[in-house]
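A.B. asks: With the input below, show me the fold.
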Amino acid sequence: MKNTSVLIKPLLTEKTTLLKDVARQVVFYVHPKANKLEIRRSVEKAFDVKVEAVNVVRKGPSVRKRQGRVAGRKPGWKKAYVTLGSDEKIEFFEGV
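C.D. replies: The predicted model follows:
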């Protein structure tokens, strides 16, 4: 898998910004078939940082129900919690 197709987008919420400040972790939505090694390589190459660990969380697709009837499906997702090295940092909004 190519490095550019592994990382889909960063997840920016209150929880993830707190993790970035406290635990040096950055969260990304990643391709569902990407493994930890591919995620590590693509983050190191894209942002020029050293990655200590990668933890992955998967959520499968779910069925949307409306008044007892199936109205469709919500897509599943996969996200990766990337722990950076001791002196490393990724800034998404530089100069804003």
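
A.B. asks: contacts and neighbour counts: CA atoms only from here.
C.D. replies: OK.

A.B. asks: Where is the longest helix in this structure?
C.D. replies: Determined from DSSP state H, the single longest helix within the chain is helix 36-47.

A.B. asks: on contacts alone, who are the packing partners of it?
C.D. replies: The contact analysis (3 or more CA pairs under 8 Å, 6 or more residues apart in numbering; DSSP states H and E) places helix 36-47 against helix 3-6, strand 7-10, strand 51-59.

A.B. asks: To compare against the first, here's the next sequence to fold:
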Amino acid sequence: MNTYQTVKFPLSTEKAVRVMQAENKLIFVVDKKANKIEIRKAVEEIFKVKVVKINTLIDRDGNKRAYVKFSADHPAIDITTKLGLM
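C.D. replies: Take a look at the predicted model:
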């Protein structure tokens, strides 16, 4: 699966901003068939950062979300600034 097909887009909801500031995590909407290993490779390749942990869930709309925790040397706020979300 292509890297840009795996990770569709980051969420910028109030909860996503709160999680980003408190836990150094970003929330991405990802392909429903992608597993954690594919998501990790895609995020590390796109943003050139170290991923520590990934939690996934499928919301009630049927979208798969990945909560991606970054290492301490790569703050999530820097990544969102590069994306233009903040």
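
A.B. asks: Got a TM-score for the pair?
C.D. replies: Aligned and superposed, the two chains score 0.86 in TM-score terms (TM-score structural alignment, normalised by the length of structure 2); 81 aligned residues with a CA RMSD of 1.6 Å.

A.B. asks: would you say residue 16 of structure 1 is within a helix?
C.D. replies: Yes: according to DSSP: H, G, I helix; E, B strand; the rest coil, the state of residue 16 of structure 1 is that of a helix.

A.B. asks: May I have the residues that are in contact with it?
C.D. replies: Applying CA atoms under 8 Å, 6 or more residues apart in numbering, we find residue 16 of structure 1 in contact with 25, 26, 27.

A.B. asks: Return the member of these nearest to residue 7 of structure 1.
C.D. replies: residue 27 (10.2 Å; CA to CA).

A.B. asks: and that closest one, how many neighbours?
C.D. replies: Here the number of neighbours of residue 27 of structure 1 (other CA atoms under 10 Å) works out to 23.

A.B. asks: Residue 5 of structure 2 too?
C.D. replies: 12.

A.B. asks: next one: residue 80 of structure 1
C.D. replies: 25.
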